[in-house]
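# what would the 3D arrangement of this be:
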Amino acid sequence: MKSSAFRVPRRQWQAAILYRLGVTVYPDKVGAVAMLERLRERKWSKPELDFMSSDDTNWIAKHIAPDFKSAYEEVASYLRRLRKEGVVHEDMAGSYYMNQGGREAISQAARERSRQTVRRQDLDDALEEIRDLLLPDDEDWGDVDVWLEERAIEFGHLGGKPAPAR
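Predicted structure coming up:
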C-alpha cells in the first residue's frame, strides 16, 4: 500500500471526501483545504506529517519514498483523479462540485454492490416458501439441490413423467 498521511485506510478518507462532495449542492463548492480541515477535525491525519512544508515532502519523495505525499497533496491528488474520471468538476478557483452524472455513477455503483445481498435475501425468501410447501415425509431434506431435482422430476419438469400423486 502506498504511503499515506492519514491514520485511517485510504478508502475511508476517500469515502468521506466523496460523501462531502455528494452532499455539497451546487452552486456551493468545496476545495482541497476545506476537505482536509474536515479530515483533521476527525483526527484522521497523522499529526507528525500534517503540517509539513512542500520542501520537506518533496525531499522525502526524492530521497526516501517516491510516492510520499502530505495530507494536502493526498487530498488534492484524489480530487484531481475524481475530476479526470468525470465524477466532479473543478472551477477556476480550484473548488470542486459533483454533477448529477457523478451522483448517478455513485448511486449505480452502490446498487451494484448491494445486488448480491438482495439476491441472497430473495433466495432465502424463496427457500422459506418452498419449505412451507414440504410434505410431511420431506422434512429431512438434507441436500436442497437433490430435493429440488426430485420435485422437478415429480412434477414433470426434467423430462421425466410426473410421479403418481401421493
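# contacts, neighbours, all on C-alpha from now
Noted.
# kindly list the longest helix within this protein.
When the chain is parsed with DSSP state H, its longest helix is helix 100-132.
# show me where the chain has helices.
10-23, 32-41, 47-50, 54-63, 71-84, 100-132, 144-154.
# single out the most deeply packed of these.
Burial of the helices of the chain is given as mean neighbour count (mean count of other Cα atoms under 10 Å); helix 71-84 ranks first at a mean of 18.
# name the surrounding residues that touch it.
4-6, 14, 32-33, 35-36, 45, 49-50, 88-90, 96 (Cα atoms under 8 Å, 6 or more residues apart in numbering).
# now do the residue sitting nearest the centre point of the chain against residue 117, distance only.
The chain has residue 110 as the residue nearest its centroid, 6.2 Å off, counting by Cα atoms, centre = their mean. Remark: distance between residue 110 and residue 117 (Cα to Cα, to the nearest Å) = 12 Å.
# any residues in contact with both of those two?
By Cα under 8 Å, 6+ apart, no residue touches both residue 110 and residue 117.
# mind putting the helices of the chain in TSV, distance to residue 138 included?
Listed next are the helices of the chain as TSV, based on distance: least, Cα to Cα, whole Å:
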stretch	distance to residue 138
helix 10-23	48
helix 32-41	58
helix 47-50	64
helix 54-63	68
helix 71-84	56
helix 100-132	9
helix 144-154	9
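# also this sequence, please, to line up against the first:
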Amino acid sequence: MSLWGLDEFMDADDTQPSAFIVPRCQWQAAVLFRFMDTQYPATVSPIDMVDRFREREWEKPDLVFMKTETSRKIAALAEDFKSAYEEVLAYMRRLEKAEVVYQKPGKTFYMTYDFKKKLKATLEALQAADANRDVIREVYEDIEKLLKPGGGGMPDFEGWLQQQANQHELAVQEFLANDDLVYGIVENLKEIEQVIQKRADGEWEELPDDLMGLPLVDMVNRLMQTWHEAEESAGDGWRARMENP
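All right, here's what the predicted structure looks like:
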C-alpha cells in the first residue's frame, strides 16, 4: 500500500486481536471510504460503522450481543481486548491524530478536504491500474491462443507481469498505474502477436529483439513445425484442422 500513501493508515500485516473476522485493513478501508463518501456537515460515528459491519456480519459472533459492562471487565483483564465500538473509535482517533479527520462533539468525525482529495486520486489510480491489467492480459492471451496448436504454454500471466514490474523496480500496481510503461508493453506484445500471425500465414518475419522475457523462439518453432506437419497430412483442410482441433 506504500505506493498510494495509505500504509500509515492501513494495517495490512497486523496480527493484533480484533473484534472482527475480516482482516483489519479491510474494515479500515471501509471506514476510510465511508468518510470519503460523507459530505460535510454530515459526519461518521463509530456506532454508525459498527452497525454497518454487523449488517455485513463482519463482527465476531460472540461479541455481537456482548454488553458494554462485560466487555469492560474483559478489557480490564486483557489489555489488548477491545469491543467493536472501541476498536473503531480508536482507529478514528488515530486518523484524527494524523489530521486525516476532525472530531466534532459527540464522538463523530469528518474527513479533511485535502485527504479526501488524495484518497479519491488513489482510487482513480487503482481503477486505472486494473483497467491496464485487463488490456495487457487480453493481448497476452491472444498470443497464447496463437501458440496453442504447437503445444506451447505461456508463463503464468501474473508471474510474468511481476517480472516486468521488477525490471523497473516497481510494485505491480505501480507499474500498471504508469500509462507510458503500459503502452510500451502492450505495443511490444502486439508486435510479437503480429509476427506470429504472419509466420502462421506463411510469411517469414523475424521476431522482435525484445521478447518481453517470454520463451517464444522455441514455442514459435514448434508451432511452425506443427503447422507444417498438419499441412502435409491434412491437405486442403489443414488450416481448419489446426484452428479448430
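# please state their TM-score.
Overlay of the two chains. TM-score (TM-score structural alignment, normalised by the length of the first structure): 0.71; 144 aligned residues with a Cα RMSD of 2.9 Å.
# quick one on the thing from earlier: and the longest helix of the first structure, how far from the chain's centre?
Its chain's average C-alpha position is 14 Å from that of helix 100-132 of the first structure, according to Cα atoms, centre = their mean, to the nearest Å.
# just stretch 198-211 of the second structure next, same as before
Its chain's average C-alpha position is 34 Å from that of stretch 198-211 of the second structure, according to Cα atoms, centre = their mean.
# tell me the residues of the second structure aligned with stretch 66-84 of the first structure.
Taken onto the second structure by TM-score structural alignment, stretch 66-84 of the first structure occupies residues 79-97 there.
# and the matching stretch, how far out from the chain's middle?
Here the centre of stretch 79-97 of the second structure is set off from its chain's centre by 27 Å, with Cα atoms, centre = their mean.
# with stretch 43-51 of the first structure instead?
In terms of Cα atoms, centre = their mean, the centre of stretch 43-51 of the first structure is found 25 Å from the chain centre.
# contact partners of that stretch?
Counting by Cα under 8 Å, 6+ apart, 5-8, 13, 39, 70-72 sit against stretch 43-51 of the first structure.
# now, among the contacts of helix 71-84 of the first structure, which is nearest to residue 142 of the first structure?
Nearest to residue 142 of the first structure, judged by Cα to Cα, of those is residue 14 at 45.7 Å.
# from residue 81 of the second structure, how far out is the corresponding residue of the second structure for the closest one?
In the second structure, the residue matched to residue 14 of the first structure (TM-score structural alignment) is residue 28. Computed as Cα to Cα, the residue 28 of the second structure to residue 81 of the second structure distance reads 18 Å.
# same deal with residue 242 of the second structure?
Taken as Cα to Cα, the span from residue 242 of the second structure to residue 81 of the second structure is 64 Å.
# same check on residue 61 of the second structure?
From residue 61 of the second structure across to residue 81 of the second structure, the span is 15 Å (Cα to Cα).
# what is the burial count for the residue lying closest to residue 59 of the second structure once chain neighbours are set aside?
Residue nearest to residue 59 of the second structure in three dimensions, not counting chain neighbours: residue 20, with 4.3 Å by Cα to Cα, 6 or more residues apart in numbering. The number of residues packed near residue 20 of the second structure is 22, by other Cα atoms under 10 Å.
# ok, now residue 242 of the second structure?
16.
# which strand or helix spans it?
Using DSSP states H and E, the secondary-structure element containing residue 242 of the second structure is helix 238-243.
# list the buried ones in that helix?
238-239, 242 (16 or more other Cα atoms under 10 Å).
# swap in stretch 82-93 of the first structure?
Quick answer for stretch 82-93 of the first structure (16+ other Cα under 10 Å): 82-83, 87-90.
# next, format those residues as JSON lines and append distance to residue 56 of the first structure.
Formatted as JSON lines, these follow (distance: Cα to Cα, whole Å):
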{"residue": "82", "distance to residue 56 of the first structure": "26"}
{"residue": "83", "distance to residue 56 of the first structure": "27"}
{"residue": "87", "distance to residue 56 of the first structure": "31"}
{"residue": "88", "distance to residue 56 of the first structure": "30"}
{"residue": "89", "distance to residue 56 of the first structure": "30"}
{"residue": "90", "distance to residue 56 of the first structure": "27"}
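# and which of the residues you listed is nearest residue 144 of the first structure?
residue 87 (44.7 Å).
# tell me the contacts of that closest one?
98-99, 101-103, 105.
# rewinding a little: residues in contact with the residue nearest to residue 59 of the second structure?
Residues in contact with residue 20 of the second structure (Cα under 8 Å, 6+ apart) are 58-60, 84.
# select from those residues every entry located in strands.
In strands, judged by DSSP state E, none of these are found.
# and which of those residues is nearest to residue 157 of the second structure?
Out of the contacts of residue 20 of the second structure, the member with the shortest distance to residue 157 of the second structure (by Cα to Cα) is residue 58, at 32.8 Å.
# for the closest one, what is the corresponding residue in the first structure?
Residue 58 of the second structure maps onto residue 44 in the first structure, by TM-score structural alignment.
# what's the neighbour count on its match?
Using other Cα under 10 Å: residue 44 of the first structure sits among 19 other residues.
# any idea how far it is from residue 107 of the first structure?
26 Å.
# please apply the same query to residue 2 of the first structure.
28 Å.
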